[in-house]
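Colleague: I'll drop the sequence and a predicted model, then ask my questions.
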Amino acid sequence: MAGARALQRGHLVDAYGHGVHPAELGIGAFETWLPGAAAPFTTLFDSPAGFAVRRWCPPLLGLEPHCSPARYLARRRELGAYESVRRLLRGTGIGTYLVDTGEPGDLVPPGELGAAGGAAAYEIVRLEQLAQQVADTSGTAGGFLANLAESVRGAALGAVGFACAAEGLGGGPGAASGPPPPAELRNAAARWLASRRVGSRPAEPLMLRHLAWQAVAEGLPLVLRHRQEGPGPAAAAGFLRATAGEGADLVLLPGPAHGAAAARFAEELAHVYVGVRGDPGPVLGCAPFGKVLYAGGAVGLAELYVAAARGFSAELDALAAARVAAGEWSASDAGRVAALVRAGNARRVFGLPAG
């Protein structure tokens, strides 16, 4: 139990999340932000995420755990959106937020999220959104590529990291050897500019590879977003290995089915780290402990920040207690590992000030 108690010390650094919706939400609008797709005539409150919200969030608004969704949302409206979000975020245990600002929707920016949560907040720039913004104001492929390079350099001055999709980064001819050849890149950019609609983002692997290599050249950490249903970190294997020694760290965000695979890349490659949301056991069973970061991935609802942080802390507590009870870890080692995973690793990787 000493190891488990040690986990409660200090704030979490959430290495990856998004803004929250600032307005009051009815039950239908609230459910649209819960992860998953409900069957007809059912509700997403009857899901792991819905039950986690009902377990952890009502007490922060003065209600009993597991109260009905209708009662919870009525209390949320009674307090008002700002006060509800403020209470919820300040109940997460998160002291620092790293916020990907590329999610569509009217979500609050990092500064407002941090102010509501009484925490520090820093920006992670989504590369696909940056390319979309540049493309909307560029006429030719050459102008687009020049403006894009300038925009990535400018974004690096005010952000702590970049993020992009991982799928496609490691596949295709020449993918493992480095950035796309200039002629191929110019042709791909011209095709995309000719066919795109205003506001659309690039999805072609060659364009994504170019964006990722531009971010690596800036030296900031690059967060690689993996689709839950996709092939996992193996899809970016060529890119992961090709960027070794380039001076930028990579943070993988695998789905639940791919945590162990991501941990193996972190074990193999010095510049690769793993962000975990739920049970950290599969990753901590393989990856070096200095390679694992908490990354809740919440978007849209402050409730998802609460549920992810509370759930993760409970899993980490249980894991450490079990290891200490089995004699595999000492109580002091359990506290040290917890401090790394909860905050220390993220502060080191993203260059954040001490807590």
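Modeller: Thanks, I have it. Residues are numbered from 1 along each chain as shown.

Colleague: from here on, just use CA atoms for contacts and neighbour counts.
Modeller: Noted.

Colleague: can you count the residues close to the closest residue in space to R87 that isn't next to it in sequence?
Modeller: Of all residues not flanking R87 in the chain, L60 sits nearest, at 6.3 Å (CA to CA, 6 or more residues apart in numbering). With neighbours defined by other CA atoms under 10 Å, the count for L60 comes to 18.

Colleague: L60 - that's part of a helix, no?
Modeller: Yes. L60: assigned to a helix according to DSSP: H, G, I helix; E, B strand; the rest coil.

Colleague: if I pick it, what's in contact with it?
Modeller: The contact partners of L60, by CA atoms under 8 Å, 6 or more residues apart in numbering, come to R87, L88, G91.

Colleague: and R201, what element?
Modeller: Assigned by DSSP states H and E, R201 falls within no helix or strand.

Colleague: wait, it touches E128, no?
Modeller: Yes. Proximity of R201 to E128 meets the contact threshold set by CA atoms under 8 Å, at 5.6 Å.

Colleague: pick out whichever of the two has more residues nearby.
Modeller: E128 (21 against 18).

Colleague: confirm that that one sits in a helix.
Modeller: Yes. E128: assigned to a helix according to three-state DSSP.

Colleague: list the contacts of it.
Modeller: Going by CA under 8 Å, 6+ apart, E128 touches G102, C164, R201, P202, L208, L211.

Colleague: what's around the residue lying closest to the first one once chain neighbours are set aside, how many residues?
Modeller: Think G102. Leaving aside its chain neighbours, G102 sits nearest to R126 (4.9 Å; criterion: CA to CA, 6+ apart). For R126, the neighbour count with other CA under 10 Å is 21.

Colleague: S47 now?
Modeller: 15.

Colleague: with L301 instead?
Modeller: 22.

Colleague: I'd say it and H21 touch.
Modeller: Yes. Using CA under 8 Å, L301 is in contact with H21, at 6.2 Å.

Colleague: and F30, which of the three is it?
Modeller: Look at F30: counting by three-state DSSP, its state is helix.

Colleague: want to compare, so here's the second one:
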Amino acid sequence: MLPVDLPGTVRDALLAPLVDHHCHGVRRDDLSRAQFELLIGEGGVPAPPGTTHFDTPSGAAVRRWCAPLLDLEPHAPPAVYLARRAELGAGEVNRRLLAGAGVVAFLVDSSDRQGPQDADVLSAAEMGRHGGAAADELVRIEQIERDVAETAQLGVDYLDALADELAARAARAVGLKTVIGSLMGLDLDPARPTRGAVIAAANRRLADPKELLTDPILLRYLLWSAVDVARERGLPVQFHSGFGADPAGLSAFVRELQPLGVPVILLHCHPYHRQAAYLAGAFPHVYVDVGLAPPYTAASARVVDELLELAPFHKQLFSSCCRGLAETGYLGALYYRHALAAALGSRLATGEWSTSDAARVAHMIGSGNARRIYRL
């Protein structure tokens, strides 16, 4: 159901199976309305008294687009939608929606089960089985650091164990991921910290290992350790950016990485997609997506169109940022296709692009670029 009339080859390219290069597991259990509403948006908190998260762009999208996959009319009332969801059961709902997304491979960050909303989610392999797709794991480096900090006895032990655990987990993964932007921003000092400074910071860290890692010395050490592993294994490193983390701050660090050849992928860059697009154009190892924008932004067509204006086509990727609800995976794919269709349609209508150009770009962004970068 594309929003514009397009030549057959372009439609086929847009509707071809996607590689979702960044998503999370979805809940395997049946959810109450309160639990479901916590997962509709990004905040993870209840709506104010007397209101509902169904009165949001994502809530309206669930009722419009996901309802038909559950055998309901579009715009089904929330109570009707949730009753049907409960009737089918979480397993069947997950199968219908994940398969409906039209994804050929899920790359899953399954290492962030830190809150009640992440309590019981599908593994990467289960995501693949439910969606009828291949699946691989993305390793979140901050989770590895926390696991090591909770078991290490001394700062020196911490350093050795962190390097070993990163290497072991990377051996089973297609990429590494960091949320350092959420912890300290992306305006990073590109220098590697000294060993002495790291040992001293690690000893402080081990005094309270369950606390969120915020020490800039250890965060930089963790990041450089991950880069070393990524270089050795030929893996990309994903940087969570976007709201609260302007990717432009990464420019000095990105410049340091260029000689190493480690691909840097800037995730969910809206509303800083212009800055991210600049980095993708300026550096051969930098790639970009606008993941969260399509399902959660009413102006998704404009965001995707602007990225297409600014970033090299071979540097753009698709991700749904599916998390918690299979609905988010389905909507991420649907809105991505709608937004890219509108952007390609406008270029075809003015004669700016040929039909073959539009089809080639749709294939690149939808799956080809991810296959190359992650060596799928």
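Modeller: Received, thanks. Treat the numbers as computed from the prediction; the structure is a model and nothing was measured.

Colleague: just give the TM-score of the two.
Modeller: Once superposed, the chains reach a TM-score of 0.93 (TM-score structural alignment, normalised by the length of the first structure), with 346 aligned residues with a CA RMSD of 1.6 Å.

Colleague: before we move on, the earlier item: just checking, what residue in the second structure corresponds to the residue nearest to G102 of the first structure?
Modeller: Aligning on TM-score structural alignment places R126 of the first structure opposite R140 in the second structure.

Colleague: list the contacts of its match.
Modeller: Applying CA under 8 Å, 6+ apart, the residues contacting R140 of the second structure are D109, S111, D112, L176, K177, T178, V179.

Colleague: among the residues you listed, which two are most distant?
Modeller: Largest separation among those by CA to CA: D112 and L176, giving 13.1 Å.

Colleague: who's more crowded, those two?
Modeller: Set side by side, D112 of the second structure and L176 show more neighbours around L176, with 25 against 14, by other CA under 10 Å.

Colleague: the more buried one reaches A167, doesn't it?
Modeller: No. Look at L176 of the second structure against A167 with CA under 8 Å: they stay out of range, at 10.7 Å.

Colleague: need the overlap of contacts for these two.
Modeller: Joint contacts of L176 of the second structure and A167 (CA under 8 Å, 6+ apart) do not exist.

Colleague: the longest helix along the second structure vs the first structure, average offset?
Modeller: Counting by DSSP state H, the longest helix found in the second structure is helix 326-349. Once the two are superposed, helix 326-349 of the second structure sits an average of 0.6 Å from its aligned residues in the first structure (mean CA distance after the TM-score superposition for the first structure).

Colleague: matching residues in the first structure for that helix?
Modeller: The aligned range for helix 326-349 of the second structure is 302-325, by TM-score structural alignment.

Colleague: compare the contacts of E128 of the first structure and tell me which is most surrounded.
Modeller: Top of the contacts of E128 of the first structure by neighbour count (other CA under 10 Å): L211, with 25 neighbours.

Colleague: now that one: how far from F289 of the first structure?
Modeller: Plainly put, L211 of the first structure is 30 Å away from F289 of the first structure if you go by CA to CA, to the nearest Å.

Colleague: and the strands in the second structure?
Modeller: Using DSSP state E, the strands found in the second structure span residues 18-24, 103-109, 134-140, 173-178, 237-240, 264-267, 286-288.

Colleague: select, out of the ones you listed, the one closest to A370 of the second structure.
Modeller: Of all these, strand 18-24 comes closest under CA to CA, at 6.6 Å.

Colleague: hmm, who's touching that closest one?
Modeller: By CA under 8 Å, 6+ apart, the residues outside strand 18-24 of the second structure that reach it are 102-110, 138, 317-324, 329, 333, 366-367, 370-371.

Colleague: my read is that Q129 of the first structure contacts A203, right?
Modeller: No. Assessed by CA under 8 Å, Q129 of the first structure is found out of contact with A203, at 11.1 Å.

Colleague: of the two, which one has the most company?
Modeller: Remark: of Q129 of the first structure and A203, Q129 carries more neighbours, 20 against 13, as counted by other CA under 10 Å.

Colleague: distance of the nearest residue to that one once chain neighbours are set aside relative to C164 of the first structure?
Modeller: Spatial nearest neighbour of Q129 of the first structure, chain neighbours left out: G102 (5.8 Å); criterion: CA to CA, 6+ apart. Distance check for G102 of the first structure against C164 of the first structure: by CA to CA, it reads 10 Å.

Colleague: the helices in the stretch 101-250 of the first structure, which residues?
Modeller: 110-117, 127-135, 141-156, 182-195, 205-218, 237-242 (DSSP state H, counting those that start in this stretch).

Colleague: ok so, going back, what's the counterpart of the residue nearest to R87 of the first structure in the second structure?
Modeller: Superposed on the second structure with TM-score structural alignment, L60 of the first structure falls opposite L69.

Colleague: distance of that match relative to R95 of the second structure?
Modeller: In this view, L69 of the second structure and R95 of the second structure are 10 Å apart by CA to CA.

Colleague: the residue mapped onto L260 of the second structure from the first structure: what's it in contact with?
Modeller: Superposed on the first structure with TM-score structural alignment, L260 of the second structure falls opposite E246. Residues near E246 of the first structure by CA under 8 Å, 6+ apart: V216, A217, G219.

Colleague: list the ones among these that the second structure also has?
Modeller: Using both residues aligned by TM-score structural alignment, their matches' CA atoms under 8 Å as the contact test, the members of the contacts of E246 of the first structure still in contact in the second structure are G219.

Colleague: buried ones among the contacts of E246 of the first structure?
Modeller: V216 (16 or more other CA atoms under 10 Å).

Colleague: right, I'll call it a day here.
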